[in-house]
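>>> what's the 3D shape of this:
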Amino acid sequence: MRNFTITKVVVFFIFCVTVNTNAQIVISKPSLGFTQACASPSFNTYNVTFSFSPESGITGTNQFIVELSDDAGSFATPTVLYTSAQGSVTTSPATLSFSIPISTSGEAYKIRIKSTSPVATSTPSDAFAAYYKIQDTPFSINNLISTAAYCSGGSYLLTIDNPGTGDNDSPLQYPSLTFNWYKETSQTTSVFIASGESLSVNQPGTYFVETNYGTCTSNSYSNRVTISESTSSTSSEISSSLGNPYCSSEGATTLSAINGNSYQWYKEGVAISGATSQMYETNEPGKYSVTIDLGGCSISASIDLENSGFSSSIDVPENNTIDEGETLVATVTTDAINPEFEWYLNGTLISGEINNSYEATQTGNYKVVISQTSGCIASTEFMFIVREAFPNVSNIPNLISPNGDGLNDTWVIPQEYVNGANAEVSIISSQGEIVHKTNDYLNNWPENQLDFKDVNPVYYYIIKTADNKTRKGSITVVK
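Okay, here's the model as predicted:
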């Protein structure tokens, strides 16, 4: 009986040692399937591979856990990134996928793998940079105004615009983010200045700010602002919240100036009563300006505000001349969405002309109306005149015959006195009445039928040139 008891104890001891030996596994150092984790709302999946031995050492209830250290590599309070289902991982090596938390931000994170049955922990992985780019689009500073100034001995405060409205997704809406300010040293290089939500500048230069995503590349950066020390000729810019041109159907636009102590807004050079804030709201186009007191000095800014919602241009001047048999091609360039074109001659719509170009074959007053038919519904127009080229006569005639036969019907004078020469032309009747006076003579007198009270009435002309020379003479009118 005594020997049997000893034998049972020995067998039980051997069994315990065997079970204890089989319940131990070793997990290798994790191998990362990436060099840095630059996550965003559109991408946040990463892989880690590890080995464990022996495979027979894990139980049917075992789970593998992926843990993330803090940004210094410490696992004092690890974050669980992934936990496998019980018994789902049975072969080695194994690869697990995980996502990083939105609060992740640092350059020295590490990952380790743990098992639950039996309990085991790997050594940490190599350190890696990890950031969750919760905001990854360009944003604005300084009200999107590209220039600013400070008084001698003073400074200018650059700030990130907030709140985020329209296309401006302000990073200040995300409290976890931090920011780095830079000064350009060339077109392609810059130097770090400071961190923070704002920057006080007392040195001329071009500045910008980026959201701090460390070594991860990002589109979360601001516009550039060039800051100078104010002089008597220093000026700035005005920004329009709806752009310029803006779409009047979207409501009023907000005009913004740079930071200052006080402001006075003007429209067409006239002070706007009560408009003394940094911003001014309007739904009227026009030329706006503002004077800005910077404290010890002041600067001005201006904008020619248009409300068509798009921009256009035409490649012909307002006044044009063509010789007999010639034509004039006018072409409109526009960024309007789905534009439509209407061409007019002397106020009448020209049927069938719907393209952005028109070939003018007749003299007269032309107009083209450009309409944007999608988005901001708006239109704008251009007007131009086509005249027949003036004959290049050498002498001032003293006789005309306005009888409609096409010969000497109007008083045609040398080109040095006609349209564009800035010469004053006066025509006076024999009774001393001024019947025609202009500084833009078009070789078109008489435009209307003259009342012949005399057989061959005589008129007199006086031409005063831009250099104060005078020509005088008479004009006999015959049928």
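>>> hey, let's count contacts and neighbours off CA atoms from now on
OK.
>>> biggest strand in this structure by residues?
Ranked by number of residues, the top strand in the chain under DSSP state E is strand 378-388.
>>> Sequence B follows; please return its structure for comparison with A:
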Amino acid sequence: MRNFTVFYIILFLSIVYTSNAQIVISTPSLGFTQACASPSFNTYNVTFSFSPDSALASTNQFIIELSDSSGDFNNATDIYTSPQGSITTSPATLTFSVPTSIAGESYRIKIKSTAPVSSSSRSVPFAAYYKIQDTPFSINNLISTGAYCSGSSYLLSIDNPGGAMNDSPLQYPSLTFNWYKETSQTTSVFVSQGETLSVNEPGTYFVETNYGSCTSNSFSNRVTISEASSGASSEISSSLGNPYCSSQGNTTLSAINGESYQWFKDGERISGATEQMYTTNEAGVYSVNIDLGDCNVNTSINLENSGFTSSIDVPERNMINDGETLVATVTTDAFNPEFKWYLNEEIISGAITNSYEATQRGSYKVVITQTSGCQSSVEYTFVVTEAFPSVDNIPNLISPNADGINDTWIIPQEYVSGTNTEITILSSQGEIVLQTNDYLNNWPENSIDFNAVNPVYYYIITTENNQTKKGSITVIK
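Predicted structure coming up:
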């Protein structure tokens, strides 16, 4: 009987001891300084110690408790719970992920145990953000300029909806945004928060998703705003770029924000084109008149649909003397370009590079074709003529007597209207009687009165490339 009494006393004391066992959990040591999480990374470690090991029950679980963004645990969140009895020795390291809604600069964590119940003190504060959107995005329809009338303002906004061309952060309602104004090429100042910004001061503005001290790639393009009354500038953007590849379909032209719009193509008004955007698949010079309320802005774009850019280094009209040559060179960023040169619409055999040396007079053409990606072509034409015709081809005698023969001074077509050649005719006393860059082979338009002596006039022909030919014109009856 005595032995049974001793056994029950020992069992009772053991139960009492176990039910009152306690552990001390140290302040958690963070394995990070910031928790800048994203869909591609969200794993963090925390280390802690506890004592004594023997006080843990086999059912014990360790829990990571997360405060709110100010470090307050009144509405704390459990973000990790270990399996029962999985941790039995000290120190221990737990791996956890932060919630996708996390956003703030002063979060803290605690470590709790369940058997026995205990809690650590708070960790040091840390910044934590879940960067659900972490790519560049667009504002102002990617138009890099904007203008407002004096005394008014211009509204900048984040573009939405998102898509393949624009991962708009407005697709994620939990995000907030900070707007900035540039003070130099490398510095800026905070302006405001929100999805839009009303601007009434000239400057360059942009917006970033508010990920606090966590570095991110969630930022917008820059937009330069000016006051219309002080010489505002603007531009038109093309959704497929400029040049764009016409085989990819239509491109959308976008203008800055305004109250009303009227679009033009090659100077002609486009009926019904009165919205901020205009869709087309045709090359040309597009312009739009934008009513800003108290003032207007007009801007244009030379839209090309070749998918590449190119240029040629010779003008449309060129002159060479006997024995001279003209070298024409094409510059292009086309992928795997193909070149074909023509003379008087006949292909020139062997001329397949970006440069050609013209030795003959005539009408030339070069066709540049992009053979990879957007397959498209662009052509340039130019004319090569003799520097000056022979003296026999420039009349030095006219008879303005209305008989239909030599009534006016008729010179070769290379120097008449449309060639930008300056024609000057002077009297024998040096008085200028005609000076024009638009000669129509019509001098003299009025009769010239004279008696016995045939009057003599002098001409000066000056070409667009400043070559000069001089001679005389004798007027007879």
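>>> rewinding a little: tell me the mean distance between the longest strand of the first structure and the second structure once they are aligned.
Average distance, strand 378-388 of the first structure versus aligned residues of the second structure after superposition (mean CA distance after the TM-score superposition for the first structure): 3.2 Å.
>>> Which residue in the first structure aligns with Asn305 of the second structure?
Counting by TM-score structural alignment, Asn305 of the second structure corresponds to Asn307 in the first structure.
>>> Tell me how far its match lies from Thr165 of the first structure.
Applying CA to CA, to the nearest Å, one obtains 20 Å for the distance of Asn307 of the first structure from Thr165 of the first structure.
>>> can you check Glu184 of the first structure too?
Following CA to CA, the distance that separates Glu184 of the first structure from Thr165 of the first structure is 27 Å.
>>> neighbour count winner among the two?
Under the criterion of other CA atoms under 10 Å, the comparison of Glu184 of the first structure against Thr165 puts Glu184 first, with 16 against 10.
>>> What residue in the second structure is paired with that one?
Using TM-score structural alignment, the equivalent of Glu184 of the first structure in the second structure is Glu182.
>>> Touching, its match and Val189? I think so.
Yes. Judged on CA atoms under 8 Å, Glu182 of the second structure makes contact with Val189 at a distance of 6.4 Å.
>>> Between the two ends of stretch 231-246 of the first structure, what distance do you get?
Counting by CA to CA, you get 32 Å between the two ends of stretch 231-246 of the first structure.
>>> Go through that stretch and flag the buried ones.
Ser235, Ser236, Glu237, Ile238, Ser239, Ser240, Ser241, Leu242, Gly243, Asn244, Pro245, Tyr246 (16 or more other CA atoms under 10 Å).
>>> what's around the residue lying closest to Ser200 of the first structure once chain neighbours are set aside, how many residues?
The shortest distance from Ser200 of the first structure to any non-neighbouring residue, by CA to CA, 6 or more residues apart in numbering, is to Leu157 (4.5 Å). For Leu157 of the first structure, the neighbour count with other CA under 10 Å is 16.
>>> Trace Leu157 of the first structure over to the second structure, please.
So Leu157 of the first structure corresponds to Leu155, using TM-score structural alignment.
>>> and after the longest strand of the first structure, which helix or strand comes next?
For strand 378-388 of the first structure, the following helix or strand on the C-terminal side (DSSP states H and E) is strand 399-400.
>>> Show me what that following strand is packed up against.
strand 470-477 (3 or more CA pairs under 8 Å, 6 or more residues apart in numbering; DSSP states H and E).
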